[in-house]
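> With the sequence up front, the predicted model follows.
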Amino acid sequence: MQLAGSTTNLGLAMADSPHHDDAGKTLILSIKEDVINLKQKSEEVLQSIAFRAMIFFQIIAYGSYSILVHLCEENHAIAFSSTAMNFILEFVKLCFSFIGVIYSSTTIKFSPDLPQYVAWFRQSLPYSMPAILYFINNNLAVHMQLYMDPASYQILANFKIFTTAILYRLLIKHKLSRQQWFALSLLFFGGLAYSIGTIKNSSLTSKRSTTSSTQMREMYIHPFGIPMIAIYCTLSGLAGVYNEYILKKHYSESLHLQNLFLYSYGTILNFIPAMGSAIVALHTTRSFNPLRGFSFYTWLIVVTQALNGLFMSVVIKHSSNIIRLFVISFSLIVTAVLSYFIFHINFNIYFFISFVTMTCALSLYYS
């Protein structure tokens, strides 16, 4: 009887074993799926944190740019060559992009094959147009600082949002709602009111307070600064929209390769006038030094703007050019704070009116 019972139990155990195996396999598969899902969620969280960190850095970089340029002024003049600074800046970005292409691509081979170089050149041609626009704009942005204080520059730079939105509508056929049109109108008239009011005040500002960056006490805009900022914002909007169009049209291309094309043109365009101005300066200085006038603040501009450019290309390709405008808008707060503590600028009533107007306009536009 005992043997029979044992045999019966053994048979039942053997009969149940397939069910136990299935349950074990299901449990293992469930654990694997949980691990994969956890890994994916972790990657998404890390990507989100990295993206937010890039945005935060860009806000700081944009907000500090005009401050740093003013700190480089000597006797109401830019101490360094803007093309030399932008050449180094573009070359740094070019090096990062080149390294990125080498380490991320398994299909691109750098060989002295003439047809391959011809193919690369043709592939790079669309990037020449935004490179030319950025070349003009980046050098204009440096010299424009002589005609306005940092906070005024940052306020008026918000016109980029207006020009970019209009160009989005004209070139990419991006439709705007009535609320967005109202927001753009509010933004435009807010900036216009600020410009008119501050130009009037600039005539009352003493020469001492506008020619020395350490004695900048009042907000000011010289009349010549208005057409400069208008050209700057128009070219910036055109370059941003066109660059986004190219990046997304060739979305399958490596971002590093796209940046390599763009920064190659930027490096060449800035190299030629940088060397030319250094050669011309030989007659007066008796020494060839393209980096003449460079200071700690100049190199700080190079580092921050190089990283800013690389981060922005990631944002534009994988998100939207509107994020770039969001960064520009919030950088005004950084500029205002730094202007107050570094230059002790007294903000006029037009600044606060414009700040409130633009904040409302941006809130309406982005909502």
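That came through, no problem. Residues are numbered from 1 along each chain as shown.

> switch to C-alpha atoms for all contacts and neighbour counts from now on
Fine.

> What is the burial count for residue 109?
Residue 109 sits with 10 neighbouring residues when counted by other CA atoms under 10 Å.

> Kindly report the same for residue 99.
13.

> go on, residue 294?
15.

> now swap in the one 3 residues further on and tell me
Summarising burial for residue 297: neighbours were counted as other CA under 10 Å, giving 16.

> Which residues are in contact with it?
Going by CA atoms under 8 Å, 6 or more residues apart in numbering, residue 297 touches 68, 69, 71, 72.

> Residue 208: neighbouring residues, count only.
So residue 208, with other CA under 10 Å, has 11 neighbours.

> Then residue 356?
By other CA under 10 Å, the residues close to residue 356 number 13.

> other SSEs contacting whichever strand or helix holds it?
In this assignment (DSSP states H and E), residue 356 forms part of helix 349-366. Where contact means 3 or more CA pairs under 8 Å, 6 or more residues apart in numbering; DSSP states H and E, helix 349-366 is packed against helix 150-157, helix 178-202.

> still on that earlier bit, which one of the contacts of residue 297 sits in the busiest neighbourhood?
Of these, with other CA under 10 Å as the count, residue 69 tops at 24 neighbours.

> If I follow the layout properly, residue 348 ends up in contact with residue 220?
No: judged on CA atoms under 8 Å, residue 348 makes no contact with residue 220 at a distance of 9.7 Å.

> what's the overlap in contacts for the two?
With CA under 8 Å, 6+ apart, residue 348 and residue 220 have no common neighbours.

> if you count what's nearby, which of these two comes out ahead?
Neighbour totals were compared for residue 348 and residue 220, and residue 220 leads with 28 against 15 (other CA under 10 Å).

> Now residue 347. Nearest residue, chain neighbours left out?
residue 219 (6.4 Å; CA to CA, 6 or more residues apart in numbering).

> wait, what's in contact with that neighbour?
148, 149, 151, 152, 198, 201, 202, 345, 346, 347, 348.

> List only those of those flagged as buried.
Burial by neighbour count, 16 or more other CA atoms under 10 Å: within the contacts of residue 219 this picks out 148, 149, 151, 152, 198, 201, 202, 345, 347.

> Comparison target below:
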Amino acid sequence: MEYRKLKDQDKDGDTNEDDVESLRGKAISGVSLNPLATLGGSSGDRSKWKRKSIVTLALTILTSSQSILIVWSKRAGKYEYSVTTANFMVETLKCALSLAALARIWRREGVTEDNRLSTTLNEVIVYPIPAFLYLVKNLLQYYIFAYVNAPGYQILKNLNIISTGVLYRIILKRELSEIQWAAFVLLCAGCTTAQLNSNSDRVLETPVQGWIMAIVMALLSGFAGVYTEAIMKKRPSRNINVQNFWLYIFGMIFNAIAIVIQDFDAVANKGFFHGYSLITTLMILNHALSGIAVSMVMKYADNIVKVYSTSVAMLLTAVVSVFLFGFHLSLAFFLGSTVVSVSVYLHSIGKLRR
């Protein structure tokens, strides 16, 4: 979920040297003196490795299939279903998952001041802004595929790393390391290289409209991320599922308004679920579960796992698109995606060393 992701990234980015030494001390004190246990690994280590592998695999599959399912859900180049209703269902499912997680916490720990849903107007009133930003960004996600193919989208959406980093520097005054600035330059170079087109008169495969939409999406995602982190710092003890619940409630409200404005006649005449198929349902599930997978990576694995998942997902999306959509896997795309993967890795390393 978006909040859990930001919260854990913030914790990761703000780790100081004392925390690192503390962790090292715990690791040293936790080493078994039994050589057989050292060689074979404890059951706890094997369990952690297994859980880490499952989460990494889940994130890779969800990330790579996200753009594929959106493109696959089209019929004759058009969406037969209403994208606003699909987005509404995504927010509804995420809200239900947040409530389910809260119900489990209530049974285990009881209702406390930090996990109760009841709140004040001053706390709730801040959620409409990021909810609206995510609404516009998520709707653009559907329309960008009129100009960008699935592999190209996987490449261009990494631009949000740049927008998020720059906005952190401007708004939250967070310092960026030299490695991170270098990673931003490499990321721009990699995205451009992957879009080179040698088979037509156009230099870049993605037209200007696609680049503009990708940049707007990156800015919206970055600003929403910075804003949500500022909200979280006001009350860090607040349960993340409560924050997600209110975010998704406003997301549902804004998506309901979008349905009335954009697709009211179609929904009223043809029905809310008109045009839905198995692929559409899988796409909605994918969008809802992707945020949870990112949260699990940050909780049970580490940021490097997310980097590897993103890199593998770019290549996996391209390979699958070759068979489903006739995508041409060019040398430029391979080199560009490689540069993007390296830049994402460098950005992660730069954040850890900051």
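Great, that's in hand. Just so we're clear, the structure is a prediction, and the values are computed from it rather than from any experiment.

> still on that earlier bit, closest to residue 335 of structure 1 out of the contacts of residue 219 of structure 1?
residue 151 (5.9 Å; CA to CA).

> So the closest one sits against residue 338, correct?
No: assessed by CA under 8 Å, residue 151 of structure 1 is found out of contact with residue 338, at 9.1 Å.

> before we move on, back to that, right, so of the helices and strands packed on helix 349-366 of structure 1, which gets closest to residue 263 of structure 1?
Per CA to CA, nearest to residue 263 of structure 1 of those: helix 150-157, 23.4 Å.

> what about that closest one, how far off from structure 2?
By mean CA distance after the TM-score superposition for structure 1, the fitted helix 150-157 of structure 1 averages 1.0 Å away from its aligned residues in structure 2.

> Tell me the helix or strand right after that helix.
helix 159-171.

> Now do that following helix and helix 178-202, the angle between them.
Angle, helix 159-171 of structure 1 to helix 178-202, by axes from the mean of the first three to the mean of the last three CA atoms, to 10 degrees: 140 degrees.

> is it fair to say residue 223 of structure 1 lies in a strand?
No: looking at residue 223 of structure 1 with DSSP: H, G, I helix; E, B strand; the rest coil, it is coil, so not inside a strand.

> Might one say that it is in contact with residue 199?
Yes: under the criterion of CA under 8 Å, residue 223 of structure 1 makes contact with residue 199 at 6.5 Å.

> Aligned to residue 356 of structure 1, what sits in structure 2?
In structure 2, the residue matched to residue 356 of structure 1 (TM-score structural alignment) is residue 338.

> nearest residue to its match other than its sequence neighbours?
residue 190 (7.4 Å).

> Wait, that neighbour touches residue 342, no?
No: Residue 190 of structure 2 lies out of contact with residue 342 (CA under 8 Å); the separation is 9.1 Å.

> if you count what's nearby, which of these two comes out ahead?
Set residue 190 of structure 2 next to residue 342 and count neighbours by other CA under 10 Å: residue 190 wins out with 25 against 19.

> Which residues are in contact with that one?
Residue 190 of structure 2 neighbours (CA under 8 Å, 6+ apart): 335, 336, 337, 338, 339, 340.

> which element follows the lengthiest helix in structure 1 toward the C-terminus?
In structure 1, with assignment by DSSP state H, the single longest helix is helix 2-71. Where DSSP H and E defines the elements, the next helix or strand beyond helix 2-71 of structure 1 is helix 82-104.

> How about the equivalent of residue 321 of structure 2 over in structure 1: what's its closest non-neighbour residue?
For residue 321 of structure 2, the aligned residue in structure 1 is residue 339 (criterion: TM-score structural alignment). In this structure, residue 339 of structure 1 finds its nearest non-sequential neighbour in residue 345, 6.0 Å apart by CA to CA, 6+ apart.

> Quickly note the distance from the residue nearest in space to the middle of structure 1 to residue 247 of structure 1.
Geometric centre of structure 1, nearest residue: residue 312, 3.6 Å, by CA atoms, centre = their mean. Distance, residue 312 of structure 1 to residue 247 of structure 1, by CA to CA, to the nearest Å: 12 Å.

> cool, and residue 273 of structure 1?
From residue 273 of structure 1 over to residue 247 of structure 1 (counting by CA to CA), the distance is 28 Å.

> Which of these two has more residues huddled nearby?
In this view residue 273 of structure 1 and residue 247 are compared by other CA under 10 Å, and residue 247 has more residues nearby, 21 against 16.

> tell me the SS of that one?
Strictly by three-state DSSP, residue 247 of structure 1 counts as helix.

> In contact with it: list those residues for me.
Counted by CA under 8 Å, 6+ apart, residue 247 of structure 1 has contacts 255, 258, 316, 317.

> Pick out the most distant pair among the residues you listed.
By the measure CA to CA, 258 and 316 form the most distant pair in the contacts of residue 247 of structure 1, at 12.2 Å.

> quick one on the thing from earlier: so the residue nearest to residue 339 of structure 1 touches residue 338, yeah?
No: with contact defined as CA under 8 Å, residue 345 of structure 1 does not count as touching residue 338 (9.4 Å).

> wait, what's in contact with residue 270 of structure 1?
Contacts of residue 270 of structure 1 by CA under 8 Å, 6+ apart are 83, 84, 86, 87, 135.

> hmm, 6 Å instead?
83, 87 (CA atoms under 6 Å, 6 or more residues apart in numbering).

> My guess is residue 193 of structure 2 contacts residue 336. True?
Yes: using CA atoms under 6 Å, residue 193 of structure 2 is in contact with residue 336, at 4.7 Å.

> Give me the more crowded residue out of those two.
Taking other CA under 10 Å, residue 193 of structure 2 and residue 336 do not tie; residue 336 has more neighbours (24 against 21).

> From residue 217 of structure 2, how far out is that one?
Residue 336 of structure 2 sits at a distance of 20 Å from residue 217 of structure 2 (criterion: CA to CA).

> again with residue 143 of structure 2
Distance of residue 143 of structure 2 to residue 217 of structure 2, given as CA to CA: 11 Å.

> Compare the two (neighbour count), which wins?
Neighbours were counted for residue 143 of structure 2 and for residue 217 using other CA under 10 Å; residue 217 has more, 26 against 16.

> Would you confirm that the more buried one belongs to a helix?
Yes: membership of residue 217 of structure 2 in a helix is supported by three-state DSSP.

> which residues of the stretch 251-354 of structure 2 fall in strands?
Assigned by DSSP state E, counting those that start in this stretch, the strands in the stretch 251-354 of structure 2 number zero.

> nearest to residue 280 of structure 2, of the contacts of residue 190 of structure 2?
Nearest to residue 280 of structure 2 among the contacts of residue 190 of structure 2, with distances taken as CA to CA, is residue 337, at 27.7 Å.
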